[in-house]
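Novice: just the structure for this:
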Amino acid sequence: MVAADNLQKTPESSQFDLRAYLKERQKLCEDALDKAIPIRYPEKIYEAMRYSLLAGGKRLRPILCLASCEMMGGTIEIALATACALEMLHTMSLIHDDLPAMDNDDYRRGKLTNHKVYGEDIAILAGDGLLAYAFEYVVTHTQNVPLERVLQVIARLGRATGATGLVGGQVLDLESEGKTDISLETLNFIHNHKTAALLEACVVCGGILAGASSEDVQRLSRYSQNIGLAFQIIDDILDITATGEQLGKTAGKDQKAQKVTYPSLWGLQESKQKAQHLISDACAELEPFGEKALPLKELAHFITNRKH
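Specialist: You can find the predicted model right below:
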């Protein structure tokens, strides 16, 4: 996690302790995820699922879900199951993304990737297990929420993870490797689906659970689309500027795979400026919510100021 001292100060920073907020919410999410998947028979698959699910990380996605729900007048309790499910889906995507057939990575979050520990067969099944259980978990553990809202959440999660979301983005990403004529339009499509779609689901689902109006859902969508693209731009920058130790995974993979990235199109400085502009636009969407929006605004700034 980026230390508070490394974060650029914003006007809201003096009113909101992001470091304490992240620490508290990360602990909350870690405890909930640990309880969500106990080890049963056959032990190996549950161990593999837990290995990647509990491997650390910023827990940004579940935290965004909780923050959105609270901003819209809901509670942590009604959003926690969906927040956990979102982290399960994200973890599934990481397990599969690291496979030899995909990005072929040996390390994730500073630890050996799932297939390096359990083998490719079990890694694939661990991802599949997390994918299926995420939907079951929302249905069986969401309480005190009208059924139609839960159904909307399920539909959003399916859209974000399937061919309309990260699967579709991943396919185009794989097809684009080694090609030097990838357009900005194609690059945006890849990352709006591969990265931003799940982040959008995190924010929007939190709002839906709290009963957000259609107008507010649109605001949440625009906010999350902007931070999703900014997140990817910063990822592309860090792949160039950070070390493997800082990233917790292999550095420089994009260049080695001859991937077109935002820095390769714009350069580092312009990429940073574009990311900052996206964050400003994202925060502007939250103005109608006043002080209740401080957590989401600060989380947006955290995205562009992170070091890993």
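Novice: C-alpha from now on. contacts and neighbour counts both.
Specialist: OK.
Novice: you'd agree residue 191 is up against residue 231?
Specialist: No. Residue 191 is beyond contact range of residue 231, at 9.6 Å (criterion: CA atoms under 8 Å).
Novice: and the helices in the stretch 51-200 of the chain, which stretches?
Specialist: 60-71, 76-97, 114-118, 120-141, 147-161, 166-176, 184-194, 196-209 (DSSP state H, counting those that start in this stretch).
Novice: most neighbours per residue, which of those helices?
Specialist: Highest mean neighbour count among the helices of the stretch 51-200 of the chain (mean count of other CA atoms under 10 Å): helix 196-209, with a mean of 29.
Novice: how about whatever helix or strand comes next after that one: buried residues?
Specialist: Following helix 196-209 in sequence order, the next helix or strand is helix 214-241 (DSSP states H and E). For helix 214-241, the neighbour count (16 or more other CA atoms under 10 Å) marks 216-217, 219-241 as buried.
Novice: tell me what the helix or strand just after helix 214-241 is packed against?
Specialist: Next along the chain after helix 214-241, taking DSSP H and E as the criterion, comes helix 244-247. For helix 244-247, there is no helix or strand it packs on, judged by 3 or more CA pairs under 8 Å, 6 or more residues apart in numbering; DSSP states H and E.
Novice: so how far is helix 244-247 from its chain's centroid?
Specialist: Relative to its parent chain, helix 244-247 has a centroid offset of 18 Å by CA atoms, centre = their mean, to the nearest Å.
Novice: contacts for the helix or strand just after it?
Specialist: Using DSSP H and E, the next helix or strand after helix 244-247 towards the C-terminus is helix 253-256. Contacts to helix 253-256, defined as CA atoms under 8 Å, 6 or more residues apart in numbering, come from residues 236, 239, 260-261.
Novice: in helix 253-256, what's buried?
Specialist: So for helix 253-256, counting by 16+ other CA under 10 Å, buried means 253-254.
Novice: I'd like the structure of this one too, to check against the first:
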Amino acid sequence: MGFQDGLAEAARTIEDHLRHVLSDLGGLPVVQAMGYAAAGGKRLRGYLVLEGARIHGIAPAQAIWPACAIEAIHAYSLVHDDLPCMDDDDMRRGMPTVHRKWDEATAVLAGDALQTLGFELVACPDCHPDAVVRADLALSLARAAGARGMVLGQALDMAAEQADTPLSLDQITALQAGKTGALFGWSAEAGARMARADIAPLTGYARALGLAFQIADDILDVEGDAAQMGKAVGKDAGRGKATFVSLLGMDGAKRRAESLVTEACDCLSVYGSEAGNLQDAARFVISRRT
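Specialist: I've put the predicted structure just below:
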């Protein structure tokens, strides 16, 4: 199955599995908000889990658990990122953000519950029969999502908004390696972790892919269409934030993104033709319009 068909199939499979998991939690508003927040999106992180697992011979019935876990963690981060105390966004994926559809307290709780759900999914025995492997998935996910990874990146981003001088290119690169890149890294590595295989090629791949993804986001914040993207654009410039575009220029940012895609693809050479879909995923991140 090619990349585009595989991404669409992964999205359907992840959506169905998350809906099944959430159906056991009842019908409270917080559960409704969890399902609302976790619905939709490209499911690129979950796709990376599934494709990395396929390359390493992991059964889809096992791989779906970490694939849904990373999507739950990603959804939680978006719910909290949209809150008035963070980015104060009204729209996400073309729909009202969770705190607008419900309220801030429900949004906080829904995000909290999605975060813990992610760890529940990788700790589930159906994810992997070996408890040591499940523990490794949980530990590495905690590091990627927490104060060593995504949360660290978000904290640095918030601090930068209060700083007297814009961040340098090296500082932005380090910030985004946490805020955006850490979850991509875990997604790409999960299949190898499940197989107890070498994660190094996928670590290098994901490092380049995550940075390319963020540069593409910065480009879309300038060139993107709000209706097509389902959220506001132009916010970075409005806040005077340093971005890859502001530092490299539009042409420079696009060239840097293309170079990173080449780097990501080169990291996968050890897998030969088996890595074709992952290489297409890297090319996708800089050609997308949402």
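Novice: which two in the contacts of helix 253-256 of the first structure are spaced the farthest apart?
Specialist: 239 and 260 (12.4 Å; CA to CA).
Novice: where in the second structure does stretch 251-267 of the first structure align, residue-wise?
Specialist: Aligned by TM-score structural alignment, stretch 251-267 of the first structure falls on residues 233-249 of the second structure.
Novice: now that stretch: buried residues?
Specialist: Those would be 233-234, 241-246, for stretch 233-249 of the second structure by 16+ other CA under 10 Å.
Novice: from those residues, which land in helices?
Specialist: Cross-referencing these against helices under DSSP state H gives 244-246.
Novice: mind reading off the mean deviation between the helix or strand containing residue 302 of the first structure and the second structure?
Specialist: In the assignment (DSSP H and E), residue 302 of the first structure maps to helix 294-305. Here helix 294-305 of the first structure, set against the second structure after superposition, deviates by a mean of 0.8 Å using mean CA distance after the TM-score superposition for the first structure.
Novice: next one: stretch 226-234 of the first structure
Specialist: Following superposition, stretch 226-234 of the first structure is found to deviate from the second structure by 0.3 Å on average (mean CA distance after the TM-score superposition for the first structure).
Novice: over to stretch 168-176 of the first structure?
Specialist: In the superposition against the second structure, stretch 168-176 of the first structure averages 0.6 Å from its aligned positions (mean CA distance after the TM-score superposition for the first structure).
Novice: hmm, back to that, out of the buried residues of stretch 233-249 of the second structure, which comes closest to residue 65 of the second structure?
Specialist: residue 233 (33.1 Å).
Novice: before we move on, the earlier item: next, format the buried residues of stretch 233-249 of the second structure as JSON lines and append distance to residue 57 of the second structure.
Specialist: Listed next are those as JSON lines, based on distance: CA to CA, whole Å:
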{"residue": "233", "distance to residue 57 of the second structure": "41"}
{"residue": "234", "distance to residue 57 of the second structure": "43"}
{"residue": "241", "distance to residue 57 of the second structure": "43"}
{"residue": "242", "distance to residue 57 of the second structure": "42"}
{"residue": "243", "distance to residue 57 of the second structure": "39"}
{"residue": "244", "distance to residue 57 of the second structure": "38"}
{"residue": "245", "distance to residue 57 of the second structure": "40"}
{"residue": "246", "distance to residue 57 of the second structure": "43"}
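Novice: center of the first structure - which residue?
Specialist: Among the residues of the first structure, the one closest to the centroid is residue 61, at 4.5 Å (CA atoms, centre = their mean).
Novice: so what's that residue up against?
Specialist: Contacts of residue 61 of the first structure were listed using CA under 8 Å, 6+ apart, and they are 83, 86-87, 199, 202.
Novice: ditto for residue 206 of the first structure
Specialist: Residue 206 of the first structure touches 64-70, 79, 82, counting by CA under 8 Å, 6+ apart.
Novice: re earlier: what separates the residue nearest to the centre of the first structure from residue 257 of the first structure, distance-wise?
Specialist: 27 Å (CA to CA, to the nearest Å).
Novice: residue 40 of the first structure now?
Specialist: 39 Å.
Novice: now, which of the contacts of residue 206 of the first structure sits nearest residue 53 of the first structure?
Specialist: If you rank those by distance to residue 53 of the first structure using CA to CA, residue 82 comes first, at 14.9 Å.
Novice: so the counterpart of that closest one in the second structure versus residue 138 of the second structure, what's the distance?
Specialist: Residue 82 of the first structure maps onto residue 66 of the second structure when the alignment is built from TM-score structural alignment. Between residue 66 of the second structure and residue 138 of the second structure the distance is 9 Å, computed by CA to CA.
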